[in-house]
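Student: No sequence on hand, only this structure:
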């Protein structure tokens, strides 16, 4: 009887956790990406709307070691996708100052050359359901629909995995015979 009660308790805890994760806004694959408009650390305004028509790799970060690792992976994606219809964007919603985020970026093992946006009000955390589980990576198709995501730091998305997901969308958007020479 004790084993049955333990098994039931485990199942109930699992169901509760899944319900709360879904309620928190995760598992958005197939849904339109929530719109945002933010300013980069260099002062440029960037909105998701202006990136429509491109595959967007969106990284949501705070200031943490897993965020640095994931941000470095996004730099690799940015470099690998140069010249393609792809935009890589990082958003830091730690609430830290521009200076604090700049210091964090300067500690990266690579120079970040993709737009890195400041979200001091944590708007993207709320829109994308993050905040508790950071970093998050989303791949958004050319029409603005989330096609892939990796939430939290339990299993960071390597550059190769992200590139594969981006390539799928680029290939799907290329008509048969186009691009062949």
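Tutor: Cool, got the structure. Note that the structure is predicted; figures quoted are calculated from it, not measured.
Student: only C-alpha atoms for contact and neighbour calcs from this point on.
Tutor: Fine.
Student: which ones are touching residue 70?
Tutor: Neighbour list for residue 70: 59, 135, 156, 157, 158 [criterion: Cα atoms under 8 Å, 6 or more residues apart in numbering].
Student: which other helices and strands contact the helix or strand that contains the first one?
Tutor: So that's residue 59. Under the criterion of DSSP states H and E, residue 59 resides in strand 55-61. The contact analysis (3 or more Cα pairs under 8 Å, 6 or more residues apart in numbering; DSSP states H and E) places strand 55-61 against helix 65-80, strand 86-92, strand 136-140, helix 159-173.
Student: then this one, side by side with the first:
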């Protein structure tokens, strides 16, 4: 019995030493986004198969919106995003609605919205941005800097939101 107790203690000690000595999370594993930093570029396909990158919209205000069809808050905020885009001069504000599902829902292929649906079927962009709670939207200014992160659905065409976005 005494020998078994020593063996268990030795195993626990070894595991503790290994846990303490193990390197921390690699810097490349950490989300690359934070307010005030340059937004990481990405390239994702649209529904028509055309690739769109965040970098191609430099000089415009961009909302990078991570969403899924099963998320009621994501669905609820889409009409206000559409109205928001229409309230800006054409092309001045861009919404990149990044769907994080493995298969893009058929119902949204015909959605009458004035912004681009992108597909992140592999989840790589979602992971890179650390967008774990949906909807999760990153407001990127004309220089490509992340100015705000909005987690949860909001009325995007509310006067205060529009005023803030126009100030960028």
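Tutor: Yep, it's here. As the structure is a computational prediction, the values presented were derived from the model and not from experiment.
Student: The strand holding residue 59 of the first structure corresponds to what range in the second structure?
Tutor: In the comparison with the second structure, strand 55-61 of the first structure aligns to the range 61-67 (TM-score structural alignment).
Student: how much does the matching stretch stray from the first structure?
Tutor: Averaged over the aligned pairs, stretch 61-67 of the second structure sits 1.1 Å from the first structure after superposition, using mean Cα distance after the TM-score superposition for the first structure.
Student: quick one: contacts of that stretch?
Tutor: 74, 92-100, 126, 131, 134-142, 165, 168.
Student: Write the PyMOL selection for whichever of those are buried.
Tutor: Under the burial definition 16 or more other Cα atoms under 10 Å, those of the contacts of stretch 61-67 of the second structure that qualify are selected in PyMOL by:
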select buried, resi 74+92+93+94+95+96+97+98+99+100+126+131+134+135+136+137+138+139+140+141+142+165
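Student: Which position in the second structure pairs with residue 78 of the first structure?
Tutor: So residue 78 of the first structure corresponds to residue 85, using TM-score structural alignment.
Student: With adjacent residues omitted, what lies nearest to that match?
Tutor: Distance criterion Cα to Cα, 6 or more residues apart in numbering; nearest residue to residue 85 of the second structure, sequence neighbours excluded, is residue 93 at 6.1 Å.
Student: so the one you found sits right up against residue 82, yeah?
Tutor: No: contact criterion Cα atoms under 8 Å: residue 93 of the second structure and residue 82 do not qualify, at 10.8 Å.
Student: got the contact list for residue 124 of the first structure?
Tutor: Residues in contact with residue 124 of the first structure (Cα under 8 Å, 6+ apart) are 36, 60, 91, 93, 130.
Student: Looking at the second structure, which of those residues hold up?
Tutor: On the basis of both residues aligned by TM-score structural alignment, their matches' Cα atoms under 8 Å, what survives of those in the second structure is residue 36.
Student: Mind picking the two most distant members of the contacts of residue 124 of the first structure?
Tutor: Across the contacts of residue 124 of the first structure, the longest distance by Cα to Cα is 14.3 Å; it joins 36 and 130.
Student: Pull the contacting residues for the nearest residue to residue 53 of the second structure once chain neighbours are set aside.
Tutor: Distances taken as Cα to Cα, 6+ apart place residue 43 nearest to residue 53 of the second structure, at 4.1 Å, with adjacent residues excluded. Neighbour list for residue 43 of the second structure: 51, 52, 53, 54 [criterion: Cα under 8 Å, 6+ apart].
Student: What of residue 87 of the first structure?
Tutor: Per Cα under 8 Å, 6+ apart, neighbours of residue 87 of the first structure: 51, 54, 55, 56, 57, 78.
Student: Rebuild those residues as JSON lines, extending it with neighbour count and distance to residue 102 of the first structure.
Tutor: Formatted as JSON lines, the contacts of residue 87 of the first structure follow (neighbours: other Cα atoms under 10 Å; distance: Cα to Cα, whole Å):
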{"residue": "51", "neighbour count": "19", "distance to residue 102 of the first structure": "24"}
{"residue": "54", "neighbour count": "19", "distance to residue 102 of the first structure": "27"}
{"residue": "55", "neighbour count": "27", "distance to residue 102 of the first structure": "26"}
{"residue": "56", "neighbour count": "24", "distance to residue 102 of the first structure": "23"}
{"residue": "57", "neighbour count": "25", "distance to residue 102 of the first structure": "21"}
{"residue": "78", "neighbour count": "22", "distance to residue 102 of the first structure": "19"}
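Student: how about the nearest residue to residue 141 of the first structure, chain neighbours excluded?
Tutor: Among residues not flanking residue 141 of the first structure along the chain, residue 55 sits closest, at 4.8 Å (Cα to Cα, 6+ apart).
Student: before we move on, what about residue 113 of the second structure?
Tutor: residue 82 (5.8 Å).
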